[in-house]
Every structure is written in structure tokens, then in C-alpha cells.
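Trainee: Fold the following.
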Amino acid sequence: MFSYEEIKKIRNQFPIFKNQENNSIYFDNAATTQKPVQVINTIKKYYCNFNSNVNRSVHFLDNFTNNYLELSRKNLKDFINAKSIEEIIFTSGATESINLIAFCISKFINKSDDIIISHSEHHSNIIPWQVLSKKNNANLKVIPVNSEGELNIRVFNKLMTKTTKLIAISHVTNTFGILNPIRKLIKTAHKHNSLVLIDGSQAISHITIDVQNLDCDFYIFSIHKMYGPTGVGILYGKKKVLDKLTPYQYGGGMIEKVTFKKTIFSGLPYKLEAGTPNLAGLIGTNKALNFIGNYSIIKINNYETKLLKYAIKILSNINGIKIYYKNSKLTKILSFNIENIHSFDLGKLLNNYGIAVRTGTHCAHPIMDYLKINGTIRISFAIYNTIEEIDRFYKNLIKCLYLLI
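Mentor: Purely as a prediction, here's the structure:
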């Protein structure tokens, strides 16, 4: 567990906390994490000293960029324990990664085939499969949740048939922070010869990820949720599966040879990476990985769990509060409502006290409709948050409630 002094040193690495004169609190880490100075400085240094395109020339700037790009790929491979760098595809974010797979596997989805998602998915892990199912006359099936917000495994087992071609499930739900039993889902899916895509956006900087051990076919995430730059996404895919996919986009960087009669595409990973990637972001990604590696995912998870448990304990004292699924296996996210108070109104008042929380449906309308609510207040933690911030949040929350009740 981190000591007070260690957390203080960690916070000092984030310029945004030094620049805030009002000592505000950032509890919106599930949306995006703040960036340490080493990530920011690396991006600035790249643009000031080494800016160049990649794989286009033989000059030293191009070589520098290319070397660091591939270093990022290798470090990401190691971070999630992929078998090879060929299994690491660069995208613009988790959303593009999911859309890439939805487009590329379209030719394998036939009429009356099944695609399974859950009731708790983010819109970006619903809409692509909804569109694909409609286009190919396939069936989109939904795993319901039980009274604790957890996936109903009994129903899932019934949904699985020989016509199931893909399961797309979040590792951790972005609405309530529930850790889904993805090992069990993957094992069952593979017994039916179905592919499995795991959306790891809310898990990647909080849980140790070993894609070989999980045995998932695809694992996707965004770097901006793990202390890195925006505009960078990672798609992991098993090589034997990626080899069967035709490119998602066409252009420079993903071809071996072009003539007016035909085009020969490059091998993995480049055939799925058309155009110039976010080079500065990918170079900054190395520093984000280093930052996490310096503190260990296990220690980070233990510390965030301490924050979460403390927040649940102190907030439970409020009359009329509904904390969603606090008895489930939650990770770093706490969603709640207070009786007769709209989440937006409370969020606006908290903002007046310099407290940043997320309000609304969190890009997850179906689960909100299922619960018959118009949204929640969501707080989410990262390594730089503190017990003291939770205490201040609680005191200011009480002040807001007096104004609203």
C-alpha cells in the first residue's frame, strides 16, 4: 500500500494539480485520467526536436520516430503479455478498435448468426454490433443483469448456441465499475467456437492483464484512460484471427506493392494501420507505461480499492442515498443517486466547490432504462486521489444537499 508521502510525490508529477489554485478535486478518472509531466514533456520534446513521419524516409528523424513507435508496440505487447508485436494494432481509441473488428468480421457473420453483448455495455460496444446485425440479418442477443448488476450467467449459457459467432463484453463496466467474470465467459464461448472481444477500457490501468492467460481473441483499450495521451487506442488480436481479416482502411503504410491491376497488402500489424498514426501520442505512451510500471498495477489496485471502500463507508451515512451494487465486486468506480435529486443538479453544485464528477447516463442508455433512472452521479479514482479528497467531497456534498432539499 502507498504511504501518504508516496502519494504526495505521485501527485507532484501531475502539473494539473500544481496549477489549480482552488485545490479542486478530480473524480472523473473513468472518463480520462490526468497526465504526468513525463508524458507531457515527451510529447513536447518530440514536436520540438524530432518531428517526422514514419517509414517514409531514411533520414535520422524518420529513424528516431520509427524506433520509438516500435518500442511502444513492444512495450504494449509486454504490458498485456501478447505473444508477438504482430498482435498489437494501433488505432485512435477503443471506439475505433471495436469498429475495426465489427467491419473486418462482417464477412464471417451470416444470416441468423448470433452476436452476444450485455445489458451494461457502453454505447461504443453496442452500436457497431447493432449495425452489423441489422446489415447481415444476424441476431443481436443481450445478457441481462441480476439484482446486483452482475451478468446473469444462467441466461448467458442459454443464449450460447452453435450459431453464436461473437461475444463482446466489457471487462469492467463503465457505469458501475463491476468486474465481469470474463474468464468464465471466454471459456464457455470457445466451447461453442465463438470469438470473444473484451473491452478493457475501464480495466487496463487497474487490473493486471494477461491476454494469453485470458485466452480472449480481442482485447481493446484507450491509452488516455491509463495516464497517456488522447487519440491512441490499442487493439490486441490473436495472430491466427487477425491473419484472416481484410483491412479496415486503405492507404499508405499498409501495403507491400501497388499497381493499377492489384495491391498486395503488408503483413501484420501494418495491414490494419493505414495512414499516419498519432506518432506523438504513441511516443508518449511509452512514458505512461513506464509510469504505471514504476508503481505496479497490483499496488495501484490495492490503493484504489482502499479509496473505494472508504468512499462507500462514508457516503452510506447519507439519508436517501442509493449506492449502486456496492455488494458486487467493484473496481475504482462508485455510482450513486440521492432520492428526489437529479444527478445533473447535484453535479453542477459540486462543480461550484471545485469537484469534478460525472453525471448522466455515462453512454449507457440501456442499463439506465432497465433501472428506470435518468442517470447517476459517478465518482472514479486513480492513483493520485486521496482519503482527504474523499472527506472534502463528502463535506461539500452535504452542503449541496442542504441547498437542494
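Trainee: only C-alpha atoms for contact and neighbour calcs from this point on.
Mentor: OK.
Trainee: Residue 39 and residue 135: what is the separation?
Mentor: 42 Å (C-alpha to C-alpha, to the nearest Å).
Trainee: Comparing these two, which residue is more hemmed in?
Mentor: Between residue 39 and residue 135, residue 39 has the larger neighbour count (other C-alpha atoms under 10 Å), namely 25 against 13.
Trainee: same for the helix or strand harbouring that one, what does it pack against?
Mentor: In this structure, residue 39 is located in helix 37-45 according to DSSP states H and E. Other helices and strands packing on helix 37-45, by 3 or more C-alpha pairs under 8 Å, 6 or more residues apart in numbering; DSSP states H and E, are helix 279-295.
Trainee: list the helices and strands the helix it packs on packs on?
Mentor: For helix 279-295, the packing partners by 3+ C-alpha pairs under 8 Å, 6+ apart are helix 37-45, helix 60-80.
Trainee: That helix versus helix 37-45: what angle between them?
Mentor: 160 degrees (axes from the mean of the first three to the mean of the last three C-alpha atoms, to 10 degrees).
Trainee: Which positions within helix 279-295 qualify as buried?
Mentor: Residues of helix 279-295 classed as buried: 279-289, 291-292 (neighbour count, 16 or more other C-alpha atoms under 10 Å).
Trainee: Include distance to residue 154 when you put these into CSV, please.
Mentor: Listed next are the buried residues of helix 279-295 as CSV, based on distance: C-alpha to C-alpha, whole Å:
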residue, distance to residue 154
279, 45
280, 46
281, 42
282, 41
283, 44
284, 43
285, 40
286, 42
287, 43
288, 39
289, 38
291, 40
292, 37
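Trainee: farthest-separated two in the residues you listed?
Mentor: 279 and 292 (20.5 Å; C-alpha to C-alpha).
Trainee: returning to what we had before: sort out which one of the buried residues of helix 279-295 lies nearest residue 240 for me.
Mentor: For those, the closest approach to residue 240 (C-alpha to C-alpha) belongs to residue 282, at 25.2 Å.
Trainee: Now for residue 240, how many residues are close by?
Mentor: 10.
Trainee: can I assume it sits in a helix?
Mentor: Yes. The assignment for residue 240 (DSSP: H, G, I helix; E, B strand; the rest coil) places it in a helix.
Trainee: Relative to residue 218, how far out is it?
Mentor: Residue 240 is 11 Å from residue 218, by C-alpha to C-alpha.
Trainee: And for residue 291?
Mentor: Noted for residue 291: a distance of 25 Å to residue 218, by C-alpha to C-alpha.
Trainee: where exactly do the helices run in the stretch 1-150 of the chain?
Mentor: With DSSP state H, counting those that start in this stretch, the ranges of helices along the stretch 1-150 of the chain come out as 4-11, 15-19, 37-45, 60-80, 94-104, 127-136.
Trainee: Tell me which of the ones you listed sits most buried.
Mentor: The highest average neighbour count among the helices of the stretch 1-150 of the chain, using mean count of other C-alpha atoms under 10 Å, belongs to helix 94-104 at a mean of 21.
Trainee: Please generate a structure for the following sequence too, so the two can be compared:
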Amino acid sequence: MAVFPQGLDATTIFPAMPAIAGIRLGTACAGIKQTLRDDLLLVELPASASVAAVFTQNAFCAAPVRVAKENLPHAPRWLLVNSGNANAGTGTQGLQDALFCCAEVGKLTGGDARQVLPFSTGVIGMPLPVEKIAAALPKAQVNLAEDHWSQAAQAIMTTDTFAKGVSQQIFIDGHSITINGISKGAGMIQPNMATLLAYVGTDACIGQALLQDCLAFAAEQSFNRISVDGDTSTNDACVLMASGCSSAPELVVGTEHYQRFADAVLSVMKQLAELIIRDGEGATKLMRIVVKEALDDAEAVQVGKTIAHSPLVKTAFFASDPNWGRILAAVGRAGVVNLVLEDVQIFLDDVCIVENGGRAGSYTEEAGQQVMDKAEITVTVKLGRGAAVQEVLTCDFSYDYVKINAEYRT
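Mentor: As a prediction, this is how the structure comes out:
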């Protein structure tokens, strides 16, 4: 009973994405790990662009992450993304390779290598084949176009089963602002800032500092609310690019116009985050973990992620087994201080499974089974402690998850 990987539906078919003035995307096949599709993406931005980014908090962050962090203050004009090799755990040579790729973009475009943000995704610990990347760069440049979002989404995939994209348009004073987003990720997903890789582009005119604030909030409320397997990648990165080419007025803090824009960015990123969970490696179910009546947002997220990370919970959902005790146990070990067990209620969809410190008196295995047989399930936990509400998305653990990751390097 797969959610989507074995049978695409309307939510996983790549949408029509309009061109965004000023942002050009070009792809090429460098043959880094495979030669069946493009695996290199070059993004070109105008001098008017503002660029914001957030990166993994994994201490073993990849070489391209380190270089991108250093280059971000230099008004980036290009992004270079490769799939098939993470260039992580590669020491000094990895840093030199990331810098070499930036220099190659600079030579090709006549630009400053410090204005290039490099990104990589794939196998950790393998040397980056820089010669292949350098050889493919000219083709990626030739292919630059403002409407190549679909090609870009496909080029950054690794174990993804479908390309992920979302587009939204808003109007301010009669002028349109377009927001396009693409992302990749299916495993090693428990971000501490963003997701494996995500790129959101807009033609809005907005300053870099405000754009950074917008991205940080949106990432926290979207990509930081998902988990496939509880692992934080070494390469996580999310970039928000604003070309400044829209005829709409400049967005400034504290205005209704900015809030509408920020809401639209958040909407795009939430949809991208959900697509990642729908494409979780080997996933057959999507679970929404909704934690209510928490003291604060942090507590709600803590409980939600404890449930979402639990292999016992996730395997029970794969088996469609209403083993409610596993959910109860996860709530109990989530680290909530002075939790009053009798105040806690747990639901599978609208079926109450736990109340007054134990199994709900109205609960039946038949009712629980009916919910567990579904492909999408909501687990609601009411802590009885406050008014905070947060949602975490996750998926189940299947046999295929083990197979995919056991064979990842073969």
C-alpha cells in the first residue's frame, strides 16, 4: 500500500513552473555516479539579487557547506550543485575540490569565485570527481534558461523517486511576485535547519537581511518539522534567492506586503517538506504527528519528533499494527518535565487510544485497525499542559528502507 513512490498521483507530478525573471538554471550530465540523467546544476543570478541560506548543524559538515558559508556574504551570483557525491568526510582535499569547482565557474563566467555557492549530495567519504564536473560545466552554462526548474529538480535527485517542485504567485499593488521551489531528499532526513537540498527562487525585490529572516523562520516551520529516519545530513542546505526583477514595490519589514510574501514562502516550503516525506525511502505511509496542549512550541516539537524518530512506532505503522503502546512509550520518554500521565490523550485520527494514564475505555482493536490500514494517518497527542500546538511529519520504516540503504554504495 505505497503512498506514492510506486504510483504517482497529482501531488507528486511535477507542476508547471513559470519562468522567474533574472534566475537562470542549466543542467548537464557529468557522470558522477550514473550517466542516465543530468547530475549537475548551475544557477545564475543577476547583480540585483539577494541571497539567503541556512545550512546543516552537523559538526561534520561537508566541504561545500563550509565554502558556501564563507562565500554567502560576497553577494552570490551563481550556485553550483552536483548529485552523486557529497564531498563530505573528505578532509583538506575536499575543501580544495569545492574551491576548485567555484574557480571553474568563475573562469567560465568571468565572475568572482567567491560569488559561487557550491552544494553536493550523494555518497559520503568519496573524492569529488572535479574533472568530470569541470568538463560538464560549459554544457550547463549553454543550457541556462529561466524556465528550467523541472530539469533542475531532476538533476539534484539521489534516491528520490520523483522530482519535487512547488510554485505560487501573489499580487502586490497589482504587480505579480512568483515563488518557485525545488528540493531533493528521501533519506538521511532529520534536518536541523533545512532539508537535504532545497532551492527557492523569487523575482521579489527584498534586502538580504530581511530575506534571511524570512528563510530562517520558514525553514524552522517546514523542513525542521520533518523526519524520515532521524539522521541529520552532513550536506543540508536551503537557499532563498530573490532576483529583484519584479515590478512590485520593494518588500520591507513590518508591512502587510512583506507578510503576504513571507506567508507564501512558508507555504511553498511546507509543501516541499511534505513531498520529501511522501518520498521517504521505502515509505508506504505518511504520518502527521500533531502535539497539542504543550507548554510551548519547543516542548510540542520535542514530543512530536520523539514519536517520529521511533523505529518501533514506524515499523508498527508499516505493518498496519495498532500497537498503541509504542506511541505511549515514545511520549513517556520525550523528556517532558512533570508530565501528568492522567492528563495525556492520544488519538489515531479521531479514535482515542490513550486517556487517564492507560488504554482508552472506548478503544477497540477494530477501530484502531481501520485507521492503521490507511496510507495517511494523523497521530494527535494532547499533553494537557498549555496552548502550544506543533506538527511533525514522518513516514514508516519498510523492508525497502533497509534495502535501499544497505545497497546505497553498490
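Trainee: Let me see the TM-score of these two.
Mentor: Once superposed, the chains reach a TM-score of 0.24 (TM-score structural alignment, normalised by the length of the first structure), with 168 aligned residues with a C-alpha RMSD of 7.3 Å.
Trainee: At which residues are the helices of the stretch 101-250 of the second structure located?
Mentor: 130-142, 149-155, 208-221.
Trainee: can you give me the strands for the stretch 51-200 of the first structure?
Mentor: 88-91, 114-118, 139-143, 164-170, 195-199 (DSSP state E, counting those that start in this stretch).
Trainee: Please name whichever of these is nearest to residue 359 of the first structure.
Mentor: Residue 359 of the first structure sits nearest to strand 164-170 of all the strands of the stretch 51-200 of the first structure, at 20.4 Å, using C-alpha to C-alpha.
Trainee: tilt between that closest one and strand 139-143?
Mentor: 40 degrees.
Trainee: packing partners for strand 164-170 of the first structure?
Mentor: Here strand 164-170 of the first structure touches strand 114-118, strand 195-199, going by 3+ C-alpha pairs under 8 Å, 6+ apart.
Trainee: now the first one against helix 127-136, angle please.
Mentor: Pointing back at strand 114-118 of the first structure there. Going by the same axes, to 10 degrees, strand 114-118 of the first structure makes 160 degrees with helix 127-136.
Trainee: which of the residues in strand 114-118 of the first structure are buried?
Mentor: Buried, per 16+ other C-alpha under 10 Å, within strand 114-118 of the first structure: 114, 115, 116, 117, 118.
Trainee: same for that strand, what does it pack against?
Mentor: Short answer (3+ C-alpha pairs under 8 Å, 6+ apart): strand 114-118 of the first structure packs on strand 139-143, strand 164-170.
Trainee: burial count for the closest residue in space to residue 188 of the first structure that isn't next to it in sequence?
Mentor: Residue nearest to residue 188 of the first structure in three dimensions, not counting chain neighbours: residue 157, with 7.7 Å by C-alpha to C-alpha, 6 or more residues apart in numbering. As a burial measure, residue 157 of the first structure scores 13 neighbours (other C-alpha under 10 Å).
Trainee: picking up where we left off before, which one of the helices of the stretch 101-250 of the second structure is the most hemmed in?
Mentor: Note that of the helices of the stretch 101-250 of the second structure, helix 149-155 is the most buried (mean count of other C-alpha under 10 Å), with a mean of 23.
Trainee: thinking again about what came up before, wait, which of the helices of the stretch 1-150 of the first structure is closest to residue 352 of the first structure?
Mentor: helix 15-19 (17.4 Å).
Trainee: what packs against that closest one?
Mentor: Packed next to helix 15-19 of the first structure, using 3+ C-alpha pairs under 8 Å, 6+ apart, is no helix or strand.
Trainee: In a markdown table: the helices and strands packed on helix 279-295 of the first structure, plus distance to residue 170 of the first structure.
Mentor: Shown next, in a markdown table, are those (distance: least, C-alpha to C-alpha, whole Å):
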| stretch | distance to residue 170 of the first structure |
| --- | --- |
| helix 37-45 | 27 |
| helix 60-80 | 16 |
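Trainee: Tell me which of those helices lies nearest to residue 359 of the first structure.
Mentor: helix 37-45 (28.0 Å).
Trainee: So for whichever strand or helix holds residue 304 of the second structure, what gets flagged as buried?
Mentor: Residue 304 of the second structure is part of helix 297-309 when elements are defined by DSSP H and E. Using 16+ other C-alpha under 10 Å as the test for burial, helix 297-309 of the second structure gives 297, 299, 300, 301, 302, 303, 304, 305, 306, 307, 308, 309.
Trainee: Check which element follows it along the chain.
Mentor: helix 311-318.
Trainee: how about that next one: buried residues?
Mentor: Neighbour count says helix 311-318 of the second structure has 312, 313, 314, 315, 316, 317, 318 buried, by 16+ other C-alpha under 10 Å.
Trainee: tell me the two of those residues that are most distant?
Mentor: That would be 312 and 318, which, of the buried residues of helix 311-318 of the second structure, are the farthest apart (C-alpha to C-alpha) at 10.0 Å.
Trainee: tell me which residues in whatever helix or strand residue 352 of the second structure lives in are buried?
Mentor: Assigning secondary structure by DSSP H and E places residue 352 of the second structure in strand 351-355. The neighbour-count check on strand 351-355 of the second structure (16+ other C-alpha under 10 Å) flags 351, 352, 353, 354, 355 as buried.
Trainee: So which elements touch that strand?
Mentor: Using 3+ C-alpha pairs under 8 Å, 6+ apart as the test, strand 351-355 of the second structure ends up in contact with helix 324-332, strand 345-348, helix 365-372.
Trainee: Please convert these to CSV, extending it with mean neighbour count.
Mentor: What follows is these, written out as CSV (neighbours: other C-alpha atoms under 10 Å):
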stretch, mean neighbour count
helix 324-332, 19
strand 345-348, 22
helix 365-372, 16
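Trainee: Identify whichever of those lies nearest to residue 100 of the second structure.
Mentor: helix 324-332 (46.5 Å).
Trainee: angle of the closest one against helix 297-309?
Mentor: Using the same axes, to 10 degrees: helix 324-332 of the second structure against helix 297-309 is 140 degrees.
Trainee: Give me the angle between helix 324-332 of the second structure and strand 351-355.
Mentor: 60 degrees.
Trainee: Name the surrounding residues that touch helix 324-332 of the second structure.
Mentor: 303, 306, 307, 310, 312, 313, 346, 353, 354 (C-alpha atoms under 8 Å, 6 or more residues apart in numbering).
Trainee: Considering the residues you listed, which is situated nearest to residue 289 of the second structure?
Mentor: residue 307 (7.6 Å).
Trainee: Please identify the buried residues of the strand or helix carrying residue 367 of the first structure?
Mentor: Using DSSP H and E, residue 367 of the first structure maps to helix 365-371. Neighbour counts using 16+ other C-alpha under 10 Å place 365, 366, 367, 368 of helix 365-371 of the first structure among the buried residues.
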